[in-house]
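**Student:** The following block contains a protein sequence and its predicted model.
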Amino acid sequence: MRSIYLPRTADALAFAMSTYGIPLLVLATTRSAALTGAAFALEWIPRLAAFGWAGSIVDRCGASAVFFRASLGRALALAAGAVLLHLHPSGTVATATVMVLAATTGVLTEFSYIAAETAGAAAGRRAGTRAHRVQAVLLGIDQTATMTGPALAGLLLLAGPSQMLAVITVLSLLAALLALRTPPSTVAGAHVPKDAKSAGLITGWLTIRSLPALGWLVTGLTLSNLAIGLLQAAGPVIVVEYFGQSTTAVGLVWSAAAAATLLAVTICRFAIDRLGLWPVGAACAALASLACLAAAQAPNYLSYLVLVAVLMAAEGGMTVVLRTLRSRLIPPEQFGSTLSATILILLLPFPVAGVLTALTPPDALGHVIAACAALQALGLFCAFHRLRTDPALRT
């Protein structure tokens, strides 16, 4: 609890509030769908660039040291942003500040996330055949943070941007202090060579290629993430501009989705005990595909909220399967590098979704989401059809 779960809780809540709060802040300030999509892309592109370094540095320096430094750096960046927004609440300075914060917090958050995942995977390996239970708890923490983070960010935004950023700063400082309790995964202070970024990604990519079960599941979930990323990026535009709701209603959508995911993760934890990984994963894949196709045609806000919640709940079940496979199959000495490569592949669709949102007229967003949902369904079907007899999911 003190060494794994509590640090993860504080970091996940800061992650959720910054990820969903900054695009909301852009929309509230500019009322521009294009800038909202651009901010979403700006959040994710630097995160993707950080993964090559993050995995190698965690493998060499240890999870605790990286977690502490990344969380502390994020707290300092957010504190500076809060001061600037208090002095310049609108205009060019405010817009530039928010955009820089999106990029900076994105990079630092990925370092802390890789470190936390590495520590969680070590705990899963110690749990042996009950590794999926540890991963279910970690995913439950993430989803609880996602449930409360967007709604809290939306409420704090009503009080002012500085207040929202100040709360995220406090959470980041708390995560940094709690990270000192995280057991070191390697010898701290190891030298990181100049080619650590490329070497880490190459090592991770080769490891994924050597594990077919992991590769197929990552491929299916990557295509699924394109549809989910588009729903996230276009969410403020759909809810505020199309359904006529407030910015708080945007946070409510993802809070409801996180609550449904938390329930689904709990159910999947026991379902995997009785049925195994593949049946649970395949059922979640089918449910996610149907929900995403229906969400593209949602006639009103309530139906949109319910369908997004069902989609994310099913995605949560597939994530439990993925995390269990990662902790079971990836060699411990290569875990950080392989985890970085895995997450990099999974997150590549998110900046693409931001660009699509920025380039697509609001009236055509439904058609683009429907096309991505069809691609999601095809990708998940192919992945789980290929994995139906794989021993890694049948054990």
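**Tutor:** All right, it came through fine.

**Student:** hey, let's count contacts and neighbours off CA atoms from now on
**Tutor:** Noted.

**Student:** Which residues does stretch 182-196 contact?
**Tutor:** Residues from elsewhere that reach stretch 182-196 (Cα atoms under 8 Å, 6 or more residues apart in numbering): 2-4, 7, 52-53, 56-57, 59-65, 118-119.

**Student:** Show the buried residues in the residues you listed.
**Tutor:** With burial judged by 16 or more other Cα atoms under 10 Å, the buried subset of the contacts of stretch 182-196 is 3-4, 7, 52-53, 56-57, 59-65, 118-119.

**Student:** G140 touches A259, doesn't it?
**Tutor:** No. If you go by Cα atoms under 8 Å, G140 and A259 don't touch, sitting 9.4 Å apart.

**Student:** ok, the residue of the chain most remote from its centre to T360 distance?
**Tutor:** For the chain, the largest distance from the centre (Cα atoms, centre = their mean) belongs to L87, which lies 31.4 Å off. Shown here: L87 relative to T360, a distance of 34 Å by Cα to Cα, to the nearest Å.

**Student:** Spatially, which two of the buried ones among the contacts of stretch 182-196 are the most separated?
**Tutor:** S3 and G52 (25.4 Å; Cα to Cα).

**Student:** quick one, helices of the stretch 1-150 of the chain?
**Tutor:** With helices called from DSSP state H, counting those that start in this stretch, the stretch 1-150 of the chain shows them at 5-30, 33-61, 63-87, 92-127, 131-159.

**Student:** The longest one: which residues count as buried?
**Tutor:** Read that as helix 92-127. Buried, per 16+ other Cα under 10 Å, within helix 92-127: 94-95, 97-125.

**Student:** still on that earlier bit, save the helices of the stretch 1-150 of the chain as CSV, and put in distance to L177 too.
**Tutor:** What follows is these, written out as CSV (distance: least, Cα to Cα, whole Å):
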stretch, distance to L177
helix 5-30, 8
helix 33-61, 18
helix 63-87, 7
helix 92-127, 13
helix 131-159, 18
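
**Student:** try it against this one:
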Amino acid sequence: MRPSVRARHERRPVPGRLVRGVYLPRGADAGAFSLATYGIPLLVLATTGSAALTGLAFAMEWIPRLAVVTVAGTLVDRYGPALVFRLTCTLRALVVLAAAVVLPAQTGGTEMTVMVLAAASGALNQFSYVAAETTGTDASRRAGGRAHRVQSVLLGVDQTALLAGPALAGLLVQQTGSTGLLTACAALSLLAAVLMPPRTAEPIAAASNVAKAEHARGLRAGWSVLRERPALAWLVGGLVVSNLSLGLVQATTPVIVVQQLGHSTGSVGLIWSAAAVASLLAVVLCRAVISRWGLWLTGAVSATVAAGACLAVAQATTYSAYVVLVAVFMAGEGGLTVVLRTLRSHLIPAPVFGATLALTILLLLAPFPLAGLLVAALPPAQLIHALGVCAVVQALALAVTFARLRTLPGLRPAHP
């Protein structure tokens, strides 16, 4: 009996340690991440009134994220996720607090300030995300057979931030301007840094030269996997094209809703919160659909929903229609994400999973800064037409992708 009592005693503190050391820091960071991601483009639009600068700010958030993905991974491997997370969150708090002080006092040159803010927050968000993901993975590994429970809680934390963040960002920009938004983001960042225990996992790679060599081999391995797994390559290729439409919807929505539909910045945030609800419901539904009807049918239906809704978004003339159509569009995108994650888990060999995953993330995120640059380059009146063109290209790309996938064996192992 003694060992069993001892085992129960050892297990009892684990949930508390997970809440204190993983879930709470993750929640605070996800809140700051969401506020910055959705709030800064709204802040740019409210501050400058320029659709071009709003699109440029969107691009300036995403370009640094792509640039620092591999650097963030290397630093996390070398120094451990806890240290990187705490330093990153502290730096983000200092950056946004500085912007909160400078912006209201500026009489000119606010454009440069918000662009620097967008770039700095984008890069720091990526560092904190990689560190938080590593911490969550380490907790899942230690949980053993309870790993799925840890991941489900982490997914719930992220989805809660995604639901609340955009709406709160819109309301803060509308009611308090830059001061309220940036102060809230700084407070959540500092809270995340304080909540993260000093040490949650040992560094994986102690020598930077070894890490760099492994990284270089990993990138080549990732490309090799895509070449050897045509089903995965086709799906990633189709989703890269589809993500250009997704990025354009995200980048143009503040301009369309505020300047063309005549609604407030708070209304923009509510759109993304509604879209997050629709996406979450689609994810839950698709898990059951995949088990019964398989990956290909689930993906084809999701692609049809996403492409059709995106085409309709380009024709929306009222706010209520825009809200519903964007929510349906994001539901379709959520279904495609489930299909991609499932196919990835089936087809990527375990020894090179991390490298291939990183490569697919880079490919899938690449269209987002391009979407921001398109918004910056086009006149506001042409944005809705550009969205229509991208929607047509998306529909064609997804149709070709799933027609090709129908003949490939990769989507057959669909039943868990």
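**Tutor:** It's in. Computed from a prediction, not measured in an experiment: that's the story for all the values here.

**Student:** one step back: who's in contact with the residue farthest from the centre of the first structure?
**Tutor:** No contacts exist for L87 of the first structure under Cα under 8 Å, 6+ apart.

**Student:** on that earlier part again, identify, from the buried ones among the contacts of stretch 182-196 of the first structure, the entry nearest to L375 of the first structure.
**Tutor:** G52 (27.6 Å).

**Student:** per the alignment, the closest one corresponds to what in the second structure?
**Tutor:** Taking TM-score structural alignment, G52 of the first structure has T70 as its aligned residue in the second structure.

**Student:** And for G73 of the first structure?
**Tutor:** Under TM-score structural alignment, G73 of the first structure pairs with L91 in the second structure.

**Student:** any idea how far that match is from T134 of the second structure?
**Tutor:** The value you get for L91 of the second structure to T134 of the second structure, if Cα to Cα is used, is 19 Å.

**Student:** now do E228 of the second structure
**Tutor:** 28 Å.

**Student:** ok, N125 of the second structure - contacts?
**Tutor:** Here N125 of the second structure is in contact with 33, 65, 88, 92 (Cα under 8 Å, 6+ apart).

**Student:** measure it to L343 of the second structure for me?
**Tutor:** 27 Å.

**Student:** quick one: which of the contacts of N125 of the second structure is nearest L362 of the second structure?
**Tutor:** Distances from L362 of the second structure to these, taken by Cα to Cα, are shortest for R65, at 9.4 Å.

**Student:** tell me the contacts of V305 of the second structure?
**Tutor:** Per Cα under 8 Å, 6+ apart, neighbours of V305 of the second structure: 328-329, 331-332.

**Student:** Which member of those is positioned nearest E61 of the second structure?
**Tutor:** F329 (22.7 Å).

**Student:** what's the matching residue for that closest one over in the first structure?
**Tutor:** F329 of the second structure maps onto L311 in the first structure, by TM-score structural alignment.

**Student:** And for that match, nearest residue in space, chain neighbours not counted?
**Tutor:** Distance criterion Cα to Cα, 6 or more residues apart in numbering; nearest residue to L311 of the first structure, sequence neighbours excluded, is A288 at 4.7 Å.

**Student:** for S224 of the first structure, same thing?
**Tutor:** Q376 (4.5 Å).

**Student:** same deal with T148 of the first structure?
**Tutor:** In space, T148 of the first structure is closest to S255, 5.9 Å off (Cα to Cα, 6+ apart).

**Student:** Neighbours of the equivalent of that neighbour over in the second structure, how many?
**Tutor:** In the second structure, the residue matched to S255 of the first structure (TM-score structural alignment) is S273. Counted with other Cα atoms under 10 Å, the neighbours of S273 of the second structure add up to 23.

**Student:** any idea how far S273 of the second structure lies from L295 of the second structure?
**Tutor:** On the measure of Cα to Cα, S273 of the second structure and L295 of the second structure end up 27 Å apart.

**Student:** cool, E133 of the second structure as well?
**Tutor:** For E133 of the second structure, the distance to L295 of the second structure - Cα to Cα - is 26 Å.

**Student:** again with V249 of the second structure
**Tutor:** 26 Å.

**Student:** what does A221 of the second structure give?
**Tutor:** Distance from A221 of the second structure to L295 of the second structure, by Cα to Cα: 25 Å.

**Student:** Among these two, which residue is more densely surrounded?
**Tutor:** L295 (25 against 18).

**Student:** For the residue mapped onto the more buried one from the first structure, which non-adjacent residue is spatially closest?
**Tutor:** Under the alignment defined by TM-score structural alignment, L295 of the second structure is paired with L277 of the first structure. Distance criterion Cα to Cα, 6+ apart; nearest residue to L277 of the first structure, sequence neighbours excluded, is L393 at 5.2 Å.

**Student:** residue contacts, that neighbour?
**Tutor:** 213, 276-278, 325, 387.

**Student:** at 10 Å what do you get?
**Tutor:** Applying Cα atoms under 10 Å, 6 or more residues apart in numbering, we find L393 of the first structure in contact with 213-214, 276-279, 281, 321-322, 324-325, 384, 387.

**Student:** And what about I204 of the second structure, helix, strand or coil?
**Tutor:** The assignment at I204 of the second structure comes out as coil when based on DSSP: H, G, I helix; E, B strand; the rest coil.

**Student:** Please report the distance of the counterpart of it in the first structure from V58 of the first structure.
**Tutor:** Aligned by TM-score structural alignment, I204 of the second structure pairs with V187 of the first structure. Separation of V187 of the first structure from V58 of the first structure (Cα to Cα) stands at 10 Å.

**Student:** Look at the two and report which has more neighbours.
**Tutor:** V58 (30 against 11).

**Student:** Give me the neighbour count for the closest residue to V240 of the first structure other than its chain neighbours.
**Tutor:** Distance criterion Cα to Cα, 6+ apart; nearest residue to V240 of the first structure, sequence neighbours excluded, is S246 at 5.7 Å. Number of residues near S246 of the first structure (other Cα under 10 Å) recorded here: 15.

**Student:** Then the one 10 residues further on?
**Tutor:** By the other Cα under 10 Å criterion, the neighbourhood of A256 of the first structure contains 22 residues.

**Student:** any idea which element it lies in?
**Tutor:** Counting by DSSP states H and E, the element that carries A256 of the first structure is helix 247-275.
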